[in-house]
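>>> When you get a sec, could you give me coordinates for this:
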Amino acid sequence: MTQTDLLISRLGHRGDGIADTDKGPIYVAGVLPGERVRAEVTGDRARTFELIEQSPDRIDPTCRHFGTCGGCAGQHLDEAAYLDWKREQVTRALNDRGIDFPVAEVLAGAPGSRRRAVLTATRAGRAIVLGYHEKASHRLVDIAECPVLDPSIVAALSGLRRLSAQVAPRKGDLRITVLKTKSGLDVALDQADKGYDRKIPALSQMAVEMDLARLSVNGETILEIRPPMIDMAGVGVVPPAGGFAQATEQAEIQLSDLVLNGIGKAKRVADLFCGAGTFTLRIARRASVHAVEGEAAALKALDKALRVPNGLKKVTHERRDLSRRPLVKHELEPFDAVVFDPPRAGAQAQAEALAASKVKTLVAVSCNPATLARDLRILIDGGYALQSVTPVDQFLYSPHIESVAVLKRE
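I've put the predicted structure just below:
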């Protein structure tokens, strides 16, 4: 281990400062471009450092856990520099695939707006530690606050610890998914101790005391006091317990507006990787939609929502693993526009099929700039032209960034 003076030249995609040296890049967590540090270096990483020269972009973080908790990477950046860093991640990913295209300004998120959280709990003797993992570690940070979460979730942390104490396994972690809905918090506990059924009366009582909308354990609904409802364009949807939902309501609206603007006046739209209908139900206010999703529970939630009179245009749906069996050329022919919002791994197989199609308009939604750029490269090589790329900061202070790209067939 050696002590070295370093000048930080840039931020990496994970939020680490990077010093470019003769021996290659050295990564320093918690520092900013333009800063000089004296660091203890092992390999390509600095484990500890002394700040010698501070960047004017540095601000005080808002959370006491910042620097230990691995959830946030950008609380020490002022807003302009922070948004530039998020935008640069998208630009750099496109450039890495040979795509030179101007990325729009980031649509900013807001503190205290995250309605969905995935927490971890584990036993530490007789106590329960609940929170997020430290960066690049299996150790948990026992959180007392979180500036990104909706206040109702923060207020429930003590109750979540009590629930966790009932069902956390003796060894290993308990996964806790919390979703704020219109009717209260929806809490799903997964990887619980196999003997949790003996605790159902106690769990039910705690759910009542916390006024939860629904409590489930290992996929089993323990108690539903009220259906945990999310409003999607005036349609009530009850998502599956622990299932996917957009992390913030603000970002859901921003993403949906970009999708709707992207498809324009299309009359027949395919919504691929549709989930429980985030975009499907909004598109169906103006066009007929064929929704495709691989997860049965999400599609069941969409189907149930569609059974209530809602004034939508025609919506059909299909369960299908699009990564293994994408919609192909003849199946895509009926559609004027296709929207696709895959998981982080992207939609390579579906992008290849779309590249061979004649669909006029494509809208790609992605939470991973690298796989988005890969899929856009496939589509551009297939004759599509990029019209816009807009980042949406759904994951405030974290290294992650959502984006919406619109393409037209040339």
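>>> only C-alpha atoms for contact and neighbour calcs from this point on.
Noted.
>>> Do a quick rundown of the helices in the stretch 1-150 of the chain.
All helices of the stretch 1-150 of the chain, identified by DSSP state H, counting those that start in this stretch, fall at 79-96.
>>> next one: the stretch 251-400 of the chain
With DSSP H, counting those that start in this stretch as the criterion, the stretch 251-400 of the chain has helices at 280-283, 296-306, 329-332, 348-355, 369-381.
>>> Let's compare: structure for the following, please.
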Amino acid sequence: MKLTIERLGHLGDAIAQGPEGPIFIPGMLPGEEVEGTLAGGRLTDVRILTPSVMRVKPPCPHAKSCGGCLMQHAADDFVAEWKLGIVRGALAGQGLDAPVRGIKASPPQSRRRATLAARRTKSGALIGFHARGSDVIIPVPNCQLLHPDLMAALPGLEALVKIGGSRTQELTCTVTRSAAGPDVVVMGGKPLDGQLQLELARVVEAHGIARLTWGDEVVALRANPVQRMGPSTVVPPPGAFLQATEHGETSLLAAVSEALGPQKRIVDLFAGCGTFALPLAQEAEVHAVEGDSAMTGALDKAARQASGLKKVTVEARDLFRRPLEPDEFKSVTGVVIDPPRAGAEAQMGPLVQSGVPVIAMVSCNPITFARDAKVLLAGGYVLDWIQVVDQFRWSSHVELVGRFSRPHMQR
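Model prediction:
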């Protein structure tokens, strides 16, 4: 069967119109003519008859087998416009429109955090990403996504898997780049006993791992895995949220700072370990609210140890179940809100009622961003602009910052 690709879906699959409806074909681009065998709404054994001018040679040798990247076959300009289109489409789905600025994309080999699959084998250890739609682990010794420091950590991860893994149980290894070396969390390993802990500690020393968390227990701490946030150094709890690339974090922070402008008192909702709160505290008082008490503890400690910050207060609070109420925004001049993918639907109503003059909303999900934005706009706010950030290169993920203001609001 011959088909012509019409468009890409929001997850990156190409879509063509078949005799009985849409057909999904991974790895293709709009305008391409392809031929293959139709099987249950998908085309298999695909052959490209007419390639797109936007098709490029994937920069990574693992691109065809590894499921870590979906869009290496497309030119950067195409991917950028596709991701901007995802944001515009999400807004249109809620009947909204706003100026969408260009995209700021993180460079190759810049991911500072990754979760890898691993398994002990007869001859050693297997570690990498899953093949797309499969539990098969694909080794990625020449990965063009991960930061060189993460690539250098792979031998240490393999050593941990050889000692603490099994041939029947898959492990997940989350590794984060830090100033003191890799910060590693391993899940699914053998139960800890004295001998295993001793052997793991030896691997930590031999491979320069800063901290090793096995399951829920920190089993070795060679050095604090510090992260710099503004003028502060933070020691995040194991597995804590961190922006995927330094470039992405810098881009998001720049957009948030521009959106807020000069402020006296800021509330940072879903503050994490202080990605925005600590840099913003150089110019304004900040109250940081986060549901994870371990993260608020790390933020508070970093703020107390830093110099040159204005007053920083923290609060551990589940904003899904107990959002901040309107009267709790008294004297607040600006808000930063950076919810997880589910968005912050429960917080939108109180935010509207609070009348805070300016809001910088950060989002990793354009769909829930648009839903929540609609509530703010219905309450009198204006969506001034959106800055799109792509720190998950070659994937379907999109992040953004939106600036909301309330014209003529009297406080």
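>>> re the thing from before, so which of the helices of the stretch 251-400 of structure 1 gets nearest Asp84 of structure 1?
Closest approach to Asp84 of structure 1 among these is made by helix 369-381 (14.7 Å; CA to CA).
>>> residues in structure 2 matched by the closest one, start to end?
Alignment of helix 369-381 of structure 1 against structure 2: residues 366-378, by TM-score structural alignment.
>>> isn't Ala301 of structure 1 right up against Val238?
Yes. Using CA atoms under 8 Å, Ala301 of structure 1 is in contact with Val238, at 6.1 Å.
>>> returning to that earlier point: closest to Leu322 of structure 1 out of the helices of the stretch 251-400 of structure 1?
Short answer: helix 348-355, nearest of the helices of the stretch 251-400 of structure 1 by CA to CA, at 6.6 Å.
>>> From the rest of the structure, what touches the closest one?
Residues outside helix 348-355 of structure 1 that contact it (CA atoms under 8 Å, 6 or more residues apart in numbering): 322-329, 332, 374-376, 378-384.
>>> and what of stretch 138-154 of structure 1?
Contact partners of stretch 138-154 of structure 1, identified using CA under 8 Å, 6+ apart, comprise 62-65, 68-69, 110-117, 120-121, 129-134, 157, 178, 180, 185, 396-397.
>>> ChimeraX command for the buried members of these?
Buried subset of the contacts of stretch 138-154 of structure 1, written as a ChimeraX selection, criterion 16 or more other CA atoms under 10 Å:
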select :63,65,69,110,112,113,114,115,116,117,120,121,129,130,131,132,133,134,157,178,180,185,396,397
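>>> The counterpart of Ala301 of structure 1 in structure 2 and Phe320 of structure 2: what is the separation?
By TM-score structural alignment, Ala301 of structure 1 lines up with Ala298 in structure 2. According to CA to CA, to the nearest Å, Ala298 of structure 2 and Phe320 of structure 2 sit 21 Å apart.
>>> which one of the two has more residues nearby?
Ala298 (18 against 15; other CA atoms under 10 Å).
>>> Next up, the contacts around that one.
Residues in contact with Ala298 of structure 2 (CA under 8 Å, 6+ apart) are 234-237, 273.
>>> Please produce TSV containing those, extended by secondary structure and neighbour count.
Converted to TSV, those look like this (DSSP: H, G, I helix; E, B strand; the rest coil; neighbours: other CA atoms under 10 Å):
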residue	secondary structure	neighbour count
Val234	strand	26
Val235	coil	20
Pro236	coil	24
Pro237	coil	18
Cys273	coil	31
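>>> any idea which of those residues is the one closest to Ser166 of structure 2?
Proximity of the contacts of Ala298 of structure 2 to Ser166 of structure 2 was ranked by CA to CA; the top entry is Pro237 with 26.7 Å.
>>> OK, contacts around the closest one?
The neighbourhood of Pro237 of structure 2, defined by CA under 8 Å, 6+ apart, consists of 294-295, 298.
>>> Map it across to structure 1 for me.
Matched by TM-score structural alignment, Pro237 of structure 2 corresponds to Pro240 in structure 1.
>>> still on that earlier bit, next, the mean deviation of the match of helix 369-381 of structure 1 compared to structure 1.
In the superposition against structure 1, stretch 366-378 of structure 2 averages 1.2 Å from its aligned positions (mean CA distance after the TM-score superposition for structure 1).
>>> Now do that stretch: distance to the chain's middle.
Using CA atoms, centre = their mean, to the nearest Å, the mean C-alpha position of stretch 366-378 of structure 2 is found 20 Å from that of the whole chain.
>>> what residues does that stretch touch?
86-87, 90-91, 93-94, 96, 341-345, 348-349, 351-352, 363, 382-383, 398-400.
>>> Kindly recompute the last result at 7 Å.
Residues from elsewhere that reach stretch 366-378 of structure 2 (CA atoms under 7 Å, 6 or more residues apart in numbering): 87, 90-91, 94, 342-345, 348, 352, 363.
>>> Which among those count as buried?
Buried members of those, counted by 16+ other CA under 10 Å: 87, 90-91, 343-345, 348, 352, 363.
>>> Show me the two of the residues you listed that sit farthest apart.
Farthest-apart pair in these is Val87 and Val352; separation 22.9 Å (CA to CA).
>>> export the contacts of stretch 366-378 of structure 2 to a markdown table and tack on distance to Ser166 of structure 2?
Formatted as a markdown table, these follow (distance: CA to CA, whole Å):
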| residue | distance to Ser166 of structure 2 |
| --- | --- |
| Val87 | 43 |
| Ala90 | 44 |
| Leu91 | 47 |
| Gln94 | 49 |
| Ala342 | 35 |
| Gly343 | 38 |
| Ala344 | 40 |
| Glu345 | 42 |
| Met348 | 47 |
| Val352 | 53 |
| Ser363 | 38 |
